[in-house]
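>>> Prediction below, plus the sequence it came from.
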Amino acid sequence: MDSKAQEQNWIFVAASAGTRRQSKIRHCLALAILSACTCFVLITKYYDNWQEGLFGAAPQNLDQFQKCSIKNFLDTGLPFLDSASPLPVAEFVERRNQLAEALVADGIDAFLVEPGYTFQYYANISQKDWEVWEPEERPFLMVVQPQSSAQGEISAATTFLAPSFEVERAKLLGMPFEEALAFVPWEEHWNPYETLMEAWHSNSLAGMSGQQGRAPKIMVDEEMRDFIQRGLGENGFDVIGLGGEVERVKQTKSVREIEIVRAVNTGTVEAVRAMRECMYPGLTENQVMNVLDNTLRAAGMEPFFDIVLFDEDASNPHGGTDGSKVLEAETFVLIDVGAHLYGYSSDICRTFFPPFFPKPSSPSEYAALSVDIREKLSVWDTVLEAQNQSMEFLKAGNSAASVDIAARKVITDAGYGEAFTHRVGHGIGIKAHESPYLNKGNLEVILRAGMTFTSEPGIYLVDKFGVRHEDILLVKDDGEPEVLSGIRAKGPWEP
């Protein structure tokens, strides 16, 4: 065959191959278009039904979204608020007396705390209540000491170390005491810690008699700033960190505390559900966050953190992106949010699909879902089972570590062990994160009835999506823990 004939043959072969490739490409494109159209029809039909009244009128803008969310929330009647109320003075008196008994049990002379969460627990004053502008350099300390009656009953004697010019302002705070407040004032040119020691040795502090001859042993917590601890230590106090029975006082919740924790956490879950029903395509993470915050405020709860993450943004448990990712039909939404009510915290998390993405109603519809969606569903179920198993071990007498280990085994057995990157939970009350902490190394802490915890296992697949379920649980004397966040999630369409 001459060269010209060969050239013509190769041109024919190449053209034939090109035609076949084009035919295959057209075939693939046709299938892709058909699949996309099918999905579009299903979603459009579902969205039309939503607009026609299945979920109420679908919002078309942010203002409608906000109104829809708040209306849904208020339409529940807010029954979760019925059993919660502000704490009476007697509750704070009882706490301080329990603290005094714990100090005796631990061999501690006094407990010192500056404004913050622990101060709020014992005297209802937060850091911002005392210093609106910023934590300042002048120490204002609450000193709680045990005192014994003639009958041997132990109670708390409380004194405040305060700058002289701030004593009258401190009296105006309305702290929950039945007796008149006692102060050790210090002038600006004095050493406040030396002033406290002089008051100690002069027996002008109610609980200090009989303590001469040795350094007073005082306990502080993690909120006490370093310069104050050093000042106390340099002026004769034996300073030790929080622990023992003293730490356990705040860990064990009273009936009133439990009801507030129940109210704020159930309310937070219900706010998320109310908001979800109003979501529409095109919303950003930040827009969802703002609407949810305002929905919580409608019931008198004040949000203090709100993490809204879509798909791959949720592969980092606490986010870190700019909140601009846009909501689409198959988006997996992860919301971790906390609010305050009567000084107590919520901390819940839900992972779900938006309401305009149809839930499969038959095996054939499930089989038609994409591989990515089926993976999301599988991971969602795995995380729920991990939470189930954690609850099996959240019982009085078990170690804090056992709860984490139980959840971690489920996730590891499913092949996602390295994707569960944090502890399974923590204590919750005045603070969203309190001790004890439920991690696999916390073998020494034994759970007690009355402790409240989060259980929040998660799986985080980088560049894909993240799933976390979080509920609040009360350790009981016997049996399973009590859920304090209402009804747990049932599925990605029923969070």
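Right, received. Where do you want to start? Numbering: from 1, shown residues only.
>>> When you work out contacts or count neighbours from here on, use the C-alpha atoms and nothing else.
OK.
>>> close enough to count as contact, Val379 and Ile459?
Yes: in this structure Val379 lies within contact range of Ile459 using CA atoms under 8 Å: 7.2 Å.
>>> Please say which of these two ends up with more neighbours.
Ile459 (26 against 23; other CA atoms under 10 Å).
>>> quick one: which helix or strand includes that one?
Assigned by DSSP states H and E, Ile459 falls within strand 458-461.
>>> Could you list every helix and strand in contact with that strand?
helix 371-393, strand 465-468 (3 or more CA pairs under 8 Å, 6 or more residues apart in numbering; DSSP states H and E).
>>> Could you measure from Glu312 over to Gly241?
Relative to Gly241, Glu312 is positioned 41 Å away (CA to CA, to the nearest Å).
>>> just Asp48 next, same as before
In terms of CA to CA, Asp48 sits 61 Å off from Gly241.
>>> any idea which helix is longest in the protein?
Across the chain, the longest stretch assigned as helix under DSSP state H is helix 3-49.
>>> Return the distance of that helix from the chain's centre.
51 Å (CA atoms, centre = their mean, to the nearest Å).
>>> what do Val379 and Ile459 both touch?
Val467 (CA atoms under 8 Å, 6 or more residues apart in numbering).
>>> got the contact list for the residue most central in space within the chain?
The centroid of the chain falls nearest to Asp347 when counting by CA atoms, centre = their mean (2.8 Å). Contact partners of Asp347, counting by CA under 8 Å, 6+ apart, are Asn265, Asp336, Val337, Gly338, Ala339, Ala432, Thr454, Glu470, Asp471, Ile472.
>>> structure B:
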Amino acid sequence: MSTPTGPETLFQARRAKLAALGTVALVPGANLRYFTGLALHPSERPTVAFVRGAALLIVAPELERPQLEAHPDLGASVLTWRDDEGPEGAFRRALGELALAGELGVDASAMRVSELLLLQRLQPGLGVRDCTRDLLRLRARKDEAELLAMRRAAALSEAALEALLAQLEPGLSEREIAARLTNALSAALSEGHAFAPLVQTGPNSALPHGAVSDRRLRAGEPLLIDFGGTCGGYPADITRTFCLGEPPAALRRLYEVVSAANRAAVRAVGPGVPMQEVDRAARRVIAEAGFGERFIHRTGHGLGLEVHESIPQLAEGVLDPLEPGMVMTVEPGVYLPGFGGVRLEDEVLVTETGAELLTHSPHRLQLP
């Protein structure tokens, strides 16, 4: 198992923080990218990186070797396997080198049962422990390079939104609006999409996790858009609600309440603040307006290499304190079946003294 020598790289420094966890197995996904810089994709071919402090041993298919060799500062021992021989030999050699005496730490949210069973078949009696939250805690506080990428992702996403708004007109379907937003993100040089854009019109906007349909936009009804581009592997996550033409009084009232709840939650953010207090700040505004029963989800979630990260989590009962460097969404919403919904989602950074908005698109309901 290779321990790198020479100047410490960013990724070696990150891996060194895992030392207290013993040996940890990482599979393709956010944690592998964060601790190694490798943006490998999960496939039917198993790939596992074993981390022990700064030391790194990677078992991967032979076809991934070019990508591994493109990272000469990785400081890793690499064992590859070909399709005609299968993975067992390489993993058996890796387990021999590791000589595990205790449990193997795993990211239970990402490691597949097939990969775990392979390891346990090759080393009967191998014990594992769930390190998911330990890994997330290390990723929760963003460094300056991460924040730069996240600011750029938010900025290009908002530029794409502005371009889309200039194209909106009654009669466009949700699917057509989503396609135009996808094109606008590409034109803004987004690396990809944080997730498939969610566009909901009229009563469809009352479904927080609905799907894009062929329903056509009409004037005077809600248009909810939840989307994000990416930069440097980091996604944006933004929601805005609009209305083409004059909004009915009920929609305007709903929008004002949700916007006030969003602002109250952002004001509540700061270092040392229990996470549930941010949720309570938003929920209090909505409840006092008489819509408490229609705010049916948490106020926000962590944001980083993954769109949804569970640290921080802005929800009732979460007493963990916010820490400088954490980034989260603040996204209160109210949903009225048969009428529609309003959600306003911003990205917020916890600073040493309070909060900083990473999103700057204004809260505005009415479009010409």
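Structure's in. What do you need? What you see is a predicted model, and the numbers here were worked out from it, not measured in a lab.
>>> Read off where the longest helix of structure 1 ends up in structure 2.
Here helix 3-49 of structure 1 fails to align to any part of structure 2, judged by TM-score structural alignment.
>>> on that earlier part again, what sits up against the strand holding Ile459 of structure 1?
312, 314-317, 379, 383, 411, 416, 419-421, 466-469.
>>> Point out the other helices and strands that the longest helix of structure 1 packs with.
Packed against helix 3-49 of structure 1, as judged by 3+ CA pairs under 8 Å, 6+ apart, are no other helices or strands.
>>> Who has more neighbours out of Glu312 and Gly241 of structure 1?
Comparing Glu312 of structure 1 with Gly241 by other CA under 10 Å, the one with more neighbours is Glu312, at 19 against 13.
>>> and the more buried one, what pairs with it in structure 2?
Match for Glu312 of structure 1 (TM-score structural alignment): Pro203.
>>> you'd agree that match is up against Val342?
No: between Pro203 of structure 2 and Val342 there is no contact under CA under 8 Å: 10.7 Å.
>>> between the two, what contacts are shared?
Joint contacts of Pro203 of structure 2 and Val342 (CA under 8 Å, 6+ apart) are Pro222.
>>> what's the distance between the match of Glu312 of structure 1 and Pro197 of structure 2?
Applying CA to CA to Pro203 of structure 2 and Pro197 of structure 2 gives a distance of 18 Å.
>>> next one: Ala101 of structure 2
47 Å.
>>> Looking at these two, which has the bigger crowd around it?
Between Ala101 of structure 2 and Pro197, counting by other CA under 10 Å, Pro197 is the more crowded of the two (21 against 9).
>>> The closest residue to that one other than its chain neighbours: how many residues sit nearby?
Nearest non-adjacent residue to Pro197 of structure 2, counting by CA to CA, 6 or more residues apart in numbering: Phe227, 4.6 Å away. Applying other CA under 10 Å, we find 26 residues neighbouring Phe227 of structure 2.
>>> isn't Phe227 of structure 2 right next to Leu198, touching?
Yes: Phe227 of structure 2 lies in contact with Leu198 (CA under 8 Å); the separation is 6.2 Å.
>>> Which position in structure 2 pairs with Ile240 of structure 1?
In structure 2, Ile240 of structure 1 lands on Arg129 (TM-score structural alignment).
>>> OK, contacts around its match?
Glu103, Leu104, Gly105, Val106.
>>> Ala13 of structure 2 corresponds to which position in structure 1?
So, by TM-score structural alignment, Ala13 of structure 2 is matched to Asn97.
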